[in-house]
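Novice: Fold the following and give me the result.
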Amino acid sequence: MFIEVIADTLSDALIAQEAGAGRIELVTGLAEGGLTPGYAVIERVCKELKIPVNVMIRPHSRGFCYSEEDIEIMIEDISICKKLGAAGVVFGVLTSDHKIHNEHLNRLIHAADGLDITFHRAFDETDDQFAALEVIKEYPQISRILTSGGQSSAADASERLKRLHELTADIHLKIMAGAGLSIDNIKAFLDEAPVTEVHFGTGVRFQSSYDHQIDPERVRKIIKIIGA
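Specialist: Take a look at the predicted model:
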């Protein structure tokens, strides 16, 4: 079992690492669902951490349907993340009718050559997750899909996530469950949906809020529960 933790500051990233997280998703704009952090933050976090740091590539919070200018900026952000030492990048691109945007995805993947790639929760806004999965499966460069199974909390979508996991069990692509997972529900969730990667945000923070820093004790308790 692998645990990824969201961090938006160097101190959060260091706390998560020390508590035993396996990977950091580095973002800013947590209240907006995560945006690309500043370059100085990326550089410092990548320099000081020993665990992998995957950086959010998202230029704005107005959905996941991007203009040509947006894509050009995302490609440049990916290039800079490479130079700054990121292990991977996190992105997702959709058409206006909520399908995977193949042209944009191809361009971002090409830019990210050599980096670990997560297709993020744009997946949860597709009109048909199983059709979207078939598209993403065709890209061997993508390591995982971060998804809540289309619900606000992954804990409410265990059946869907179990099926998605089954459909990717024997290929390069993993399903990483995220959103709404916590100490209180993670065991029951994994009993129903035996995914191999889990992603935590507010569930490992003081007062379960992005207004507060990561609580290392919550991270440790989760790791103990799931055997990460």
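
Novice: switch to C-alpha atoms for all contacts and neighbour counts from now on
Specialist: Fine.

Novice: ranges for the strands of this protein?
Specialist: Under the criterion DSSP state E, strands of the chain are mapped to 2-7, 23-26, 53-56, 88-91, 116-119, 142-147, 174-178, 197-200.

Novice: Turn those strands into CSV, including mean neighbour count and distance to residue 131.
Specialist: Listed next are these as CSV, based on neighbours: other C-alpha atoms under 10 Å; distance: least, C-alpha to C-alpha, whole Å:
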stretch, mean neighbour count, distance to residue 131
strand 2-7, 24, 26
strand 23-26, 26, 26
strand 53-56, 27, 24
strand 88-91, 25, 18
strand 116-119, 22, 15
strand 142-147, 24, 14
strand 174-178, 27, 15
strand 197-200, 22, 22
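
Novice: Tell me the spacing between residue 101 and residue 198.
Specialist: Remark: distance between residue 101 and residue 198 (C-alpha to C-alpha, to the nearest Å) = 25 Å.

Novice: scratch that, residue 9 is what I was asking about
Specialist: 20 Å.

Novice: same check, this time on residue 66
Specialist: Taking C-alpha to C-alpha, one finds residue 66 at 27 Å from residue 198.

Novice: Next: residue 67.
Specialist: 31 Å.

Novice: what's the answer for residue 178, then?
Specialist: 6 Å.

Novice: got it, and residue 160?
Specialist: With distances taken as C-alpha to C-alpha, residue 160 is found 15 Å from residue 198.

Novice: Sequence B follows; please return its structure for comparison with A:
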Amino acid sequence: MSNEKLIEICCCSVDDVVEAEKGGADRVELNSAFEAGGLTPTLGSLIEAKKRTTIPIITMIRPRTGGFCYTDFEFDTMITDAKLMLQNGADGIAVGILNEYKNIDLHRTNVLVELCKSYNKEIVFHRAIDITPNLIESAHELVSLGVSRILTSGGKQRCLEGIDTINELMHTVSNQIEILACGSIRPTNLDEIISKTNCNQFHMALMKDLCDNTMKHSHINFNGTPNEQMYKMIDVDQVKAVKNIVNR
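Specialist: Just a heads-up that it's a prediction; the model follows:
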């Protein structure tokens, strides 16, 4: 296995992708609605990001928040969104589909695997795997389906808490599928994480808070939060910091 470390940055806009590339990101995952855990981005954001950047872009395919067991209409929407993203420059898609028992929905996942194969693009199974009853068994199922990569925090909220399971995945399946570690990874803890695992890919959301003055002192509330004027954007300085760490 190569010792080279790869940084993937979670992005929610064209500006984010541009800033991530400036900071040295090797790859990005493009979403919308960061505050909802990441949903399918607009097709326009993918097209405009591809115009302005050169690093690989994986697009999230997630039609709603609240879980990962989808209706037939939602799954049809996922297929349509995936086709559109792949046809318009996405280097791959990130999905996570479970059944009502929290196990991987093998049939639906396979449909999207075959779709990505037809475009010669990657497919990532995202952190939905972290709530399956047996993460290691789920990983073996994804290997059998031909999934390209697993995004995981080791079944815990934070990477450091799940590092033992991430290491077990590295030991058992990393020669068959890529393991992308995630979960509250920051410049302040990346050194420690690297010291405790042989995993060589790290996914991070390195954001800073910005203010949109149009919502200051507004008498109308649109999303029910007390600080509605605040939003997040990729912090290029944090991206540079983690890139410097992995380049040591």
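
Novice: Any idea how far apart the tips of stretch 25-45 of the first structure sit?
Specialist: Start-to-end, stretch 25-45 of the first structure (C-alpha to C-alpha) is 11 Å.

Novice: Just tell me what residue 13 of the first structure corresponds to in the second structure.
Specialist: Using TM-score structural alignment, the partner of residue 13 of the first structure in the second structure is residue 17.

Novice: Might you report the residue contacts of that match?
Specialist: 11, 28, 30, 49, 53 (C-alpha atoms under 8 Å, 6 or more residues apart in numbering).

Novice: chain center to the longest helix along the first structure: distance?
Specialist: When the first structure is parsed with DSSP state H, its longest helix is helix 68-84. Chain-centre distance of helix 68-84 of the first structure: 18 Å, with C-alpha atoms, centre = their mean, to the nearest Å.

Novice: same deal with stretch 230-242 of the second structure?
Specialist: Worked out by C-alpha atoms, centre = their mean, stretch 230-242 of the second structure lies 16 Å from the chain centre.

Novice: go on, stretch 42-51 of the second structure?
Specialist: Distance, centroid of stretch 42-51 of the second structure to centroid of chain: 17 Å (C-alpha atoms, centre = their mean).

Novice: swap in stretch 191-200 of the first structure?
Specialist: Per C-alpha atoms, centre = their mean, the centroid offset for stretch 191-200 of the first structure relative to its chain is 13 Å.

Novice: Ok, stretch 162-175 of the first structure next?
Specialist: 16 Å.

Novice: And stretch 16-29 of the first structure, by the same measure?
Specialist: Worked out by C-alpha atoms, centre = their mean, stretch 16-29 of the first structure lies 11 Å from the chain centre.

Novice: Pull out the buried residues from it.
Specialist: Buried residues in stretch 16-29 of the first structure, defined by neighbour count with 16 or more other C-alpha atoms under 10 Å: 16-28.

Novice: What's the end-to-end length of it?
Specialist: Rule used - C-alpha to C-alpha; the end-to-end distance of stretch 16-29 of the first structure is 18 Å.

Novice: so who does the most centrally placed residue in the second structure touch?
Specialist: Residue closest to the average C-alpha location in the second structure (C-alpha atoms, centre = their mean): residue 29, at 5.0 Å. By C-alpha under 8 Å, 6+ apart, residue 29 of the second structure lies in contact with 8-11, 57-60, 94.

Novice: Per the alignment, it pairs with which residue of the first structure?
Specialist: So residue 29 of the second structure corresponds to residue 25, using TM-score structural alignment.

Novice: State the distance from that match to residue 206 of the first structure.
Specialist: Where residue 206 of the first structure is concerned, residue 25 of the first structure sits at a distance of 18 Å (C-alpha to C-alpha).

Novice: Then residue 90 of the first structure?
Specialist: According to C-alpha to C-alpha, residue 90 of the first structure stands 25 Å off from residue 206 of the first structure.

Novice: and what of residue 132 of the first structure?
Specialist: Residue 132 of the first structure is 35 Å from residue 206 of the first structure, where distance means C-alpha to C-alpha.

Novice: again with residue 119 of the first structure
Specialist: As judged by C-alpha to C-alpha, residue 119 of the first structure and residue 206 of the first structure stand 28 Å apart.

Novice: Please produce TSV containing the contacts of residue 17 of the second structure, extended by distance to residue 40 of the second structure.
Specialist: TSV is the format used below for these (distance: C-alpha to C-alpha, whole Å):
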residue	distance to residue 40 of the second structure
11	11
28	14
30	8
49	15
53	19
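
Novice: against the second structure, where does the longest helix of the first structure fall?
Specialist: Counting by TM-score structural alignment, helix 68-84 of the first structure lines up with residues 72-88 of the second structure.

Novice: all helices for the first structure, in order.
Specialist: Using DSSP H, the helices of the first structure run over 10-19, 39-48, 68-84, 102-111, 129-136, 158-168, 186-192, 216-226.
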